[in-house]
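Enquirer: when you get a sec, could you give me coordinates for this:
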Amino acid sequence: MFRSSVFLLCSSLLVLSCSNLKKIAVAPQAENISAVKLLGEYDIPYNLNYKNTTVGGLSGIDYDAKNNVYYMICDDRSDINPARFYKARIFITPNGIDSIQFVGVEHMLQPDNTVYPNKKTDRSHVPDPEAVRYNPVSKQLVWSSEGERIVREKDTVLENPSVILITTDGKFKNNFELPANLTMHATEKGPRQNGVLEGMSFANNYKTLFVNVEEPLYEDGPRADITDNNTYIRILKFDVATKKNTAQYAYKLEPIAYAPDPVTGFKINGVPDILNIGNNKFLVIERSFSTGRLACTIKVFITDLSVATNIKEVASLKESNSFVPATKKLLLNMDDLGIYIDNIEGVTFGPTLPNGHKTLIFIADNNFDTKEKAQLLLFEVTE
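Expert: Got it, this is the predicted structure:
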């Protein structure tokens, strides 16, 4: 039961959080993060029903501090319910997450104000939602879709990824203009299937949007493996006013953490989300998974783009040795926490604690699978 004492503590915490946020820059700034401490974990019940929708597949999260609302995007490709995002309140204490209350669900709408189709109704326009961010300046949301790349002799679907602006009730507003190297091809050029636009973050007081591909473009080199094979993804910079791509940067992935069992099984390491912390610095999540091991290995790096080369005009990273990648420093390996860690796909700053420390909230996508968890992890930030 939600005890009155906890309620009063949470209320005080949230009031303090909002008052603190008014005193800082519009964009969260925590560029001098030195450590993070796990305060608690909270698991959203499996297949929770909310307003006749199934809650799960939560692959991105962002926090509107002024209104104390979290936006959580669902990666359901309109198979269970039409593509959607949730609004929620998360009640935290200095000791962890007490509870979560869903307060709304909205469908992302197409330009004609209809919901997105699924593969049975229109295979060429099925969304694959992955990331979401709230812009308090425009009071709008931006979300990303990975598109689709199915290449078979008699069955080919090529749908480009997208970055889309919507209102907080899901209505379409505009698209960002994606560069040519994010176009899907039937040949091995451009993005890989299900390895495209996974993470995003605003920066520069919401004048800039950074978006990352999860895995390397075909022309940039191989996918990550259990040994270091110089695997690079791209982090793309967009001007929010013009919606155009202005720069791209290389980021080197770590090797896959564990060999799969069997050895021919599926394995992956990629970047599911990024979070601006100020002054060209970002938190970058790397998620490693291998068949035979249910838990994921989640590493969080502090990444700096300050000295990285703008590779926007570099067609192929595997054919170039004249670029400088982003620098990176390990902040956290969640394997060291001593608890089960699932498929972490999103991160956001949360409210400020009574001691003045910022918080981070990570969210895991359970893939609508009974064996997986829709986890929330709360961390205290030390600067």
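Enquirer: from here on, contacts and neighbour counts on C-alpha atoms
Expert: Fine.
Enquirer: let me see the contact set for Ser145.
Expert: 127-131, 161-163, 197-198 (C-alpha atoms under 8 Å, 6 or more residues apart in numbering).
Enquirer: ditto for Phe202
Expert: Contact analysis of Phe202 by C-alpha under 8 Å, 6+ apart lists 27, 133, 135, 208-210, 275-276.
Enquirer: here is the second sequence; please produce its structure so I can put it next to the first one:
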Amino acid sequence: MPTGHSAFATSRRSVLRTLAAGASALAWPALARAGDAPAALRLLAHGSLAAGGEFKGTVVGGLSGLAHDAATGLWYALSDDRARHGPVRCYALRLPTPEPGRPLRPEWVDVITLRGPDGRPFPRGDTDPEALALRRDAASGRATLLWASEGNVRARVPPALYESALDGTLLREIALPPLLRQIGRLGRGPRDNEALEGLAITPDGRHAWAAMESALAQDEGPGIPGGAPGACRITRIDLASGRADRQLAYLPEPLPFGAAMPHGPAESGVAEILMRDERRMWVLERAWTPATGVSARLYEAALDGATDTLGIDTLRAGRYRPSPKRLLLDLRQSGLPHVDNFEAMAWGPPQADGRRTLVLCTDDNFNPLQVTQFAAFEVAGL
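Expert: So this is what the prediction gives:
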């Protein structure tokens, strides 16, 4: 989602309610296995591209989803474009080995046009691509692209989850729970431009988690810019059956820049998710205000102990337990010279010593004042 809206003051009651819920979410559980110290991240390399570059007749930009194929070494980046600057598409690319002092800039390899059920490119405005994961079938070894569309609530287009072949052919649409697709009813369902934003496949390959950027209208969110955020629903999908089998509630930070700001509080939302293991999820939170710019923070959320909200119509404070979380990294303190609109995140090839590599990318919103930014981090402690 493009981050840029005016902020309004929230009521004291709403802020206090959210802060209380957030305090509950921050209570980190004692996990069963040892070695539960938080991971440590160190910036390895970064690089930026000016907006407006072209490749194979498309404008390169809006990169909102990122995935790495360990078998081929290729990366895939999903463009958040509703067919305005090219077809609905995904880029294949290569990234250099992250090394200090070496710019982390992509080499574009191909453009994959994502096609609808009729075999043609998706019509303009029918999809709003926001999240991407690479799925590899354990039996056949075939790799496919799992991707999420935020839809277009104002145009009565609901969010959707798709699986496509690497040539862009649509293989299936995976059914989402009705609550995530309920549009057209006042005070219910996803809010415009604040729907599916994150996607991650579990390490065993059996499930995918799909994250809403912000709360459904009925889930304690005030529904106004700058209001204290409600709980974001993150839903688990069984990939064999295509059915949702679990859901949890995640509470973003209500005041990422602190309480005193010229334009009121900046509401955080979930920009991307990634699985650390079967029991822990990494969540990238992102917020923006005209006065302070972009805030991006990485949290670790524990899946154990969170209430299964799949069958709960409306989330009310005190009647469910959100996923506990803890802060891993504030990107403003990571060593990056500039923090732009980070929306994509994926595991990369391991370092020579076996340590994992995390790569993030920004969505430039096709805005000449923004950049496409890649950043790679070494992850210790996993």
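Enquirer: give me the TM-score for these two chains.
Expert: The TM-score (TM-score structural alignment, normalised by the length of structure 2) is 0.84; 339 aligned residues with a C-alpha RMSD of 2.3 Å.
Enquirer: how about the helices in the stretch 151-300 of structure 2?
Expert: With helices called from DSSP state H, counting those that start in this stretch, the stretch 151-300 of structure 2 shows them at 178-181.
Enquirer: which stretches in it count as strands?
Expert: 160-165, 170-174, 196-201, 207-212, 232-238, 243-250, 269-275, 280-289, 293-302 (DSSP state E, counting those that start in this stretch).
Enquirer: same list, those, but as a markdown table with distance to Thr113 of structure 2 please.
Expert: Shown next, in a markdown table, are these (distance: least, C-alpha to C-alpha, whole Å):
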| stretch | distance to Thr113 of structure 2 |
| --- | --- |
| strand 160-165 | 10 |
| strand 170-174 | 10 |
| strand 196-201 | 20 |
| strand 207-212 | 22 |
| strand 232-238 | 25 |
| strand 243-250 | 26 |
| strand 269-275 | 23 |
| strand 280-289 | 27 |
| strand 293-302 | 30 |
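Enquirer: still touching in structure 2? Go through the contacts of Phe202 of structure 1.
Expert: On the basis of both residues aligned by TM-score structural alignment, their matches' C-alpha atoms under 8 Å, what survives of those in structure 2 is 133, 135, 208-210, 275-276.
Enquirer: Ile361 of structure 1: which of these is nearest?
Expert: Leu275 (11.2 Å; C-alpha to C-alpha).
Enquirer: the closest one contacts Val300, correct?
Expert: No: taking C-alpha atoms under 8 Å as the definition, Leu275 of structure 1 is not a contact partner of Val300, at 10.5 Å.
Enquirer: how far away is Gly104 of structure 1 from Met72 of structure 1?
Expert: Distance of Gly104 of structure 1 to Met72 of structure 1, given as C-alpha to C-alpha, to the nearest Å: 10 Å.
Enquirer: in terms of neighbours, single out the busier of the two.
Expert: Taking other C-alpha atoms under 10 Å, Gly104 of structure 1 and Met72 do not tie; Met72 has more neighbours (26 against 15).
Enquirer: just tell me what that one corresponds to in structure 2.
Expert: Under the alignment (TM-score structural alignment), Met72 of structure 1 pairs with Ala77 in structure 2.
Enquirer: helix, strand or coil: sort out that match for me.
Expert: At Ala77 of structure 2 the chain is in strand, as set by DSSP: H, G, I helix; E, B strand; the rest coil.
Enquirer: and the gap between it and His68 of structure 2?
Expert: Applying C-alpha to C-alpha to Ala77 of structure 2 and His68 of structure 2 gives a distance of 9 Å.
Enquirer: circling back: can you redo the kept ones among the contacts of Phe202 of structure 1 as JSON lines with distance to Ile256 of structure 1 and neighbour count?
Expert: Below are the kept ones among the contacts of Phe202 of structure 1 laid out as JSON lines (distance: C-alpha to C-alpha, whole Å; neighbours: other C-alpha atoms under 10 Å):
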{"residue": "Arg133", "distance to Ile256 of structure 1": "28", "neighbour count": "26"}
{"residue": "Asn135", "distance to Ile256 of structure 1": "34", "neighbour count": "20"}
{"residue": "Thr208", "distance to Ile256 of structure 1": "31", "neighbour count": "17"}
{"residue": "Leu209", "distance to Ile256 of structure 1": "28", "neighbour count": "24"}
{"residue": "Phe210", "distance to Ile256 of structure 1": "25", "neighbour count": "22"}
{"residue": "Leu275", "distance to Ile256 of structure 1": "22", "neighbour count": "25"}
{"residue": "Asn276", "distance to Ile256 of structure 1": "25", "neighbour count": "26"}
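Enquirer: what's the closest of these to Trp143 of structure 1?
Expert: Using C-alpha to C-alpha, the kept ones among the contacts of Phe202 of structure 1 come closest to Trp143 of structure 1 at Arg133, 6.6 Å.
Enquirer: what about the closest one, which SS state?
Expert: When classified by three-state DSSP, Arg133 of structure 1 comes out as strand.
Enquirer: what does Val15 of structure 2 give?
Expert: Looking at Val15 of structure 2 with three-state DSSP, the answer is helix.
Enquirer: which one in structure 2 is aligned with Gly57 of structure 1?
Expert: In structure 2, the residue matched to Gly57 of structure 1 (TM-score structural alignment) is Gly62.
Enquirer: what number of residues lie near that match?
Expert: For Gly62 of structure 2, the count of nearby residues is 28 (other C-alpha under 10 Å).
Enquirer: swap in the one 5 residues further on?
Expert: The number of residues packed around Ala67 of structure 2, counting by other C-alpha under 10 Å, is 25.
Enquirer: so it is in which element?
Expert: Under DSSP states H and E, the secondary-structure element containing Ala67 of structure 2 is strand 63-68.
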